[in-house]
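In: kindly generate the corresponding structure for this input.
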Amino acid sequence: MSLKCLCCFSKEKEQRHRRNVDDKKNIRDYPWERYTLKELLRATNNFHQDNKIGEGGFGSVYWGRTSKGVEIAVKRLKTMTAKAEMEFAVEVEVLGRVRHKNLLGLRGFYAGGEERLIVYDYMPNHSLLTHLHGQLASDCLLDWPKRMNITIGAAEGLEYLHHEANPHIIHRDIKASNVLLDTEFEAKVADFGFAKLIPEGVSHLTTRVKGTLGYLAPEYAMWGKVSESCDVYSFGILLLEIISAKKPIEKLPGGIKRDIVQWVTPYVQKGVFKHIADPKLKGNFDLEQLKSVIMIAMRCTDSSPDKRPSMEEVVEWLKDGVLKRKKDIPNLSNKGNEENDENYEEFVTMQSNNLKILSDNDGRKMR
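Out: You can find the predicted model right below:
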């Protein structure tokens, strides 16, 4: 063999080795399974009703077990429409870009004929919604430490989407049913069908309103103006929901609706924070942590998007207030007693007046 041929052979071998290394790296970074429709039908017992573990506007989610014994969750989109196709494409696109311990990862997907299936890890402890308002609510499996750990985990997942993912990602549907819990009750933010990718240098987008009533930021619900701060607002609502086990919007006698911020504000004004905590906790919570998290939630749900914190700040404040308990939340009083200072009283009074916008506009079309 000539020297020229040896050089060519050596170069080709080196390129092949580099491709193999790259392929292995990609497999490690994106460990997607190659599923067939037959495999997923077998795993879910032909999408049997007994296997159904969730349902929404997008379709249904089924529990399954693969031939290797791995438990999975399979999202099966409804009859294919342009809208459903778009949501499928968006979710697969977004999940292909993100990897974080507090985001529900993609195991794989199937797209063929009229079927669009997305496969995830199965979360045995279901969703926050199930524990706060659903079939597991009466069991009160979420004690105070678990709730605080869930808030930090969900916040870190959102922080990753807003500040580390490239391009940045706005979730647009942060709510209790989209925070799933693994075997250790670690939070996994899920359902990216409404997500928006934000190009670098763009502060906000104007788009058709998607999401769930009660969690929507006022500027988004009214004008379709979406930015990271919309997720921050939704997260603030979620914080109050986790603490109190109250729904984001409740119906009062006479058909009147009241959102959770309107409900919580008078208690904060009076300094009776302990009355905000879920009664099922039976007083088993840290009062200082409770105050800190409520104050963070009030900042997140400011009616002005410019005054809301970033998720980076929220994560820092949560860790300080829950894990360290050393620092005050900026510009908010966090005293050891239950008295309010004048600045904070003015702040929550403004919240009470301004945050009626969602209930005043709940007739708007959304999911």
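
In: every contact and neighbour count from this point should use C-alpha atoms.
Out: Will do.

In: check which element follows the helix or strand that Glu250 is a member of along the chain.
Out: Assessed by DSSP states H and E, Glu250 sits inside strand 249-251. Per DSSP H and E, strand 249-251 leads on to strand 257-259 as the next helix or strand towards the C-terminus.

In: tell me what the helix or strand just after that following strand is packed against?
Out: Downstream of strand 257-259, the first helix or strand assigned by DSSP H and E is helix 260-270. When contacts are defined as 3 or more CA pairs under 8 Å, 6 or more residues apart in numbering; DSSP states H and E, helix 260-270 sits against helix 228-244, helix 342-354.

In: so which of the ones you listed is the most surrounded?
Out: Of the helices and strands packed on helix 260-270, the one with the most neighbours on average (mean count of other CA atoms under 10 Å) is helix 228-244, at a mean of 26.

In: mind listing what's buried along the strand holding Glu250?
Out: Within strand 249-251, the residues that count as buried by 16 or more other CA atoms under 10 Å are Ile249.

In: show me what it is packed up against.
Out: Against strand 249-251 (3+ CA pairs under 8 Å, 6+ apart) you get strand 257-259.

In: element containing Glu313?
Out: Per DSSP H and E, Glu313 falls inside helix 311-318.

In: cool, and Lys75?
Out: Per DSSP H and E: Lys75 is located in strand 71-77.

In: how far off centre is whichever helix or strand comes after that strand?
Out: Sequence order places helix 82-95 as the next helix or strand after strand 71-77, per DSSP H and E. Offset of helix 82-95 from its chain centre (CA atoms, centre = their mean, to the nearest Å): 17 Å.

In: right, and the helix or strand after helix 82-95?
Out: Per DSSP H and E, helix 82-95 leads on to strand 106-112 as the next helix or strand towards the C-terminus.

In: helix or strand right after that next one?
Out: Counting by DSSP H and E, the next helix or strand C-terminal to strand 106-112 is strand 115-121.

In: tell me the angle of that next one relative to helix 82-95?
Out: Angle of strand 115-121 versus helix 82-95, following axes from the mean of the first three to the mean of the last three CA atoms, to 10 degrees, is 30 degrees.

In: and the helix or strand that strand 115-121 is followed by, which residues are buried?
Out: Remark: after strand 115-121, the chain's next helix or strand is helix 128-132, criterion DSSP H and E. For helix 128-132, burial by neighbour count (16+ other CA under 10 Å) applies to Leu128, Leu129, His131, Leu132.

In: second input sequence below; structure requested for side-by-side comparison:
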Amino acid sequence: MAGAIQFLSLWMLASVQAISMVLAQDGNHFVHYDFRKADVYVDGMASTKDGRLKLTNSSKRATGHAFHRTPIAFVNSSFSFSTEFVFAIVPEERTSYGQGMAFVVFPSIVDLRYGAATSYLGIFNRGNDNKTENHILAVELDTNASSEALEESDNHVGIDVNSIVSVESKDASYFDDTVGMNRSLVLASKQRIRIWIEYDGENRLLNVTLAPLETTKPRLPLLSRSIDLSKIFKEQMFFGFAGSTGTIRSHQYILGWSLAIGGKAQSLDISQVMDLPRPPRNHLPLILAVASVVAFLIIAGGIAYLYQRNRYAEVFEQWELQYSPQRFSFRTLYKATKGFKENRVLGAGGFGKVYRGELLDGTGIAVKRVSHGAEQGMQEYVAEIATMGRLAHRNLVQLRGYCRRKGELLLVYEYMVNASLADRLFDGDNLSWSQRVHIVKGVSSCLHYLHEGWGKVVLHRDIKASNILLDENLNGKLGDFGLAIFHDRGATFEATRVVGTIGYMAPEVTAMGVANEATDVYAFGVLMLEVVCGRRPVEPERSPGQKILVEWVASCGRRGALLDSVDSKLAGNFEAEEAMLLLKLGMICSQIDPQKRPTMKDITEYLEQKKRIPHISFDTAAFGIPIVPIISDETVTAQGSALSFASFLYDTITVLFRGR
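Out: Model prediction:
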């Protein structure tokens, strides 16, 4: 009896497995002409009411999905498949096509429920776009003319892998075998178009071919991409379609669909493919409704436009029209930086991040991306564009242009291949003595130009090693004019807030909030000491007498051992006379009395040895020692948050001056 029961159980199990295999085989290939009879799941705008599979309707900013109700298992590990379908896109407007549609292969129904409308085609959204865990392949038929679209054309076919940004795309066309050339094809032409998508798993090749309905399959595909879908697909995947609308709408149809897994899809019988539905005869109610909506949108848009223009008119008139450096499109900068990826970040600070990029001609650029909510705000960046757009000196970082989009500003500079002076002094390859002297002289010449080469004085106000960038020949170039100001010659600028970097700010800046040529000279003096000594202006981890660079060099001078402060990394390979000149000149610039500091013209002539440097007594001279509260392990509040010394020491800070 027990043996009989065991035999019956095994027979039932084998029967169930056999039935499952048959059902799976049937599900691995199918042909649909009337989608009311098809095992298809639809959501959103999609419907199959009249037998046609309609993905979108007149709804705005909405999505529609349709897919085979059960997942399809691949018959082998090659993941080969073939599909053929007929589609048509009918735009509601003559001049704009709206969004597009796509054939999609995806692992889970849940994956598409959160697909966004407009440019995301109902497949992806801001949160999951470009994620490897998506496991999604899509062939997009994109008619999007929006400026948000990253492809150049509003009539293209693209292959998407885990992202709405295509790995390959081309303008829609088909190969005419009779004449041996490509003919263009308008996707949103209100005509039925046939498309073949075939993946050869053994050769890892994906081909996409399309042609008008009555045309036989061309021998050359439009897209042919080498791709390993075994790294993207799971063992079971859903097959189907997705479409979306924006403010401009189109009606998207699937009129016939054939699919096969592991083999060639059955060719569609075009005599069984449904025609497009006839348009309604009476268009007057629709026209009136659309006209009312359009009129409302025009009025609302006009009000919004006037509001925005009035809000930003002064800013636009002040710098975008008057100074007008080259304007880049956001699309150009997006492509140049590979989508502003993190591995392209050169640096970050209170203003935002800086990204490395390459233009189409191979020119290297650095893109500083800043939002309206950045720590120091848009006003400083307007000053940077205005200043840099008008200044010209070989030791100034060249501003190539800008881009302004959606509340953010992007500044485009020439790319400095050797990073900053701070990077080379403290983190990278050591600089030789001659290279250091060459950099100091270049920056001195630049500051001389800023102070005296213009009708007005240009104060930089944030001279420091990290703002000195180095080109391929190690020429020092002064950059970051976010705090720069103009003022009349001989005048003193009185600020309502103290700005600058701790260690480089002259005593009168922190005490009285004043800024003039002498405060830039003080910062340049500290920079010279930093270059010669290979030490930062303030190093809290050192012993009390050595924490502040100016104070330590003064102590070396008082005991007659000034050259002991030269950077030990040079291993004695330096010119003693030049070192003494730079150290003494740095200390002369660091005197507490601004009247005793030389001008940048004098400094340039001292460095070129056209004038004799004045004598300085380390025993009697009074030097401006920076007030650094961090020496007693305190914290300072900068930009509204309490920060430790390590987190803000060499970044620009802003402090209100006496509550004003």
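
In: what's the strand holding Glu250 of structure 1 aligned against in structure 2?
Out: Mapping strand 249-251 of structure 1 onto structure 2 (TM-score structural alignment) gives residues 538-540.

In: who's in contact with that stretch?
Out: For stretch 538-540 of structure 2, contacts defined as CA atoms under 8 Å, 6 or more residues apart in numbering pick out Gly503, Gln546, Lys547, Ile548, Leu549, Ile630, Ile631.

In: quick check, nearest of the residues you listed to Asp361 of structure 2?
Out: Nearest to Asp361 of structure 2, judged by CA to CA, of the contacts of stretch 538-540 of structure 2 is Gly503 at 41.1 Å.

In: which residues does Trp105 of structure 1 contact?
Out: If you look again at residue 105 of structure 1, you'll see it is Gly, not Trp. With CA under 8 Å, 6+ apart, Gly105 of structure 1 has these contacts: Leu95, Val98, Arg99, Tyr120, Asp121.

In: pull the number of nearby residues for Ser359 of structure 1.
Out: By other CA atoms under 10 Å, 17 other residues sit near Ser359 of structure 1.

In: so how far is Phe645 of structure 2 from the alignment partner in structure 2 of it?
Out: Per TM-score structural alignment, the equivalent position to Ser359 of structure 1 in structure 2 is Val628. Applying CA to CA, to the nearest Å, the value for Val628 of structure 2 to Phe645 of structure 2 is 9 Å.

In: repeat for Gly349 of structure 2
Out: From Gly349 of structure 2 to Phe645 of structure 2 the distance is 15 Å (CA to CA).

In: and for Glu517 of structure 2?
Out: Note on Glu517 of structure 2: its distance to Phe645 of structure 2, by CA to CA, is 28 Å.

In: OK, contacts around the residue lying closest to Ile243 of structure 1 once chain neighbours are set aside?
Out: Counting by CA to CA, 6 or more residues apart in numbering, Ile243 of structure 1 lies nearest to Ala277, which is 5.4 Å off, once chain neighbours are set aside. Neighbouring residues of Ala277 of structure 1 by CA under 8 Å, 6+ apart: Ile243, Ser244, Ala245, Gly283, Leu290.

In: keep only these that stay in contact in structure 2.
Out: Counting by both residues aligned by TM-score structural alignment, their matches' CA atoms under 8 Å, structure 2 reproduces these contacts from the contacts of Ala277 of structure 1: Ile243, Ser244, Ala245, Leu290.

In: and the alignment partner in structure 2 of the last one, what helix or strand is that in?
Out: If I follow you right, that is Leu290 of structure 1. Counting by TM-score structural alignment, Leu290 of structure 1 lines up with Ala579 in structure 2. Take DSSP H and E as the rule and Ala579 of structure 2 turns out to sit in helix 576-589.

In: how close does that helix sit to structure 1?
Out: Aligned to structure 1 and superposed, helix 576-589 of structure 2 gives a mean residue distance of 0.5 Å (mean CA distance after the TM-score superposition for structure 1).

In: packing partners for that helix?
Out: Secondary-structure packing of helix 576-589 of structure 2 (3+ CA pairs under 8 Å, 6+ apart): helix 517-533, helix 549-558, helix 600-607.

In: mind checking how far the alignment partner in structure 2 of Glu91 of structure 1 is from Trp454 of structure 2?
Out: Taking TM-score structural alignment for the superposition, Glu91 of structure 1 sits opposite Glu384 in structure 2. Per CA to CA, Glu384 of structure 2 is found 16 Å from Trp454 of structure 2.

In: now Leu562 of structure 2
Out: For Leu562 of structure 2 relative to Trp454 of structure 2 (CA to CA), the value is 37 Å.

In: repeat for Thr63 of structure 2
Out: Distance of Thr63 of structure 2 to Trp454 of structure 2, given as CA to CA: 59 Å.

In: what of Pro626 of structure 2?
Out: To Trp454 of structure 2, Pro626 of structure 2 is 30 Å away according to CA to CA.

In: same check on Phe296 of structure 2?
Out: In terms of CA to CA, Phe296 of structure 2 sits 52 Å off from Trp454 of structure 2.

In: and for Ala579 of structure 2?
Out: Counting by CA to CA, the gap from Ala579 of structure 2 to Trp454 of structure 2 is 31 Å.

In: between the two, who's got more neighbours?
Out: Between Ala579 of structure 2 and Trp454, counted using other CA under 10 Å, the more crowded position is Ala579 (20 against 13).

In: thought Val532 was touching that one, still the case?
Out: Yes - Ala579 of structure 2 is within contact range of Val532, at 7.0 Å (criterion: CA atoms under 8 Å).

In: kindly state which residue of structure 2 is aligned to Thr265 of structure 1.
Out: For Thr265 of structure 1, the aligned position in structure 2 is Ala554, judged by TM-score structural alignment.

In: related to what we said a few turns ago, would a markdown table of the contacts of Ala277 of structure 1 with distance to His48 of structure 1 be doable?
Out: Shown next, in a markdown table, are the contacts of Ala277 of structure 1 (distance: CA to CA, whole Å):
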| residue | distance to His48 of structure 1 |
| --- | --- |
| Ile243 | 36 |
| Ser244 | 35 |
| Ala245 | 32 |
| Gly283 | 42 |
| Leu290 | 43 |
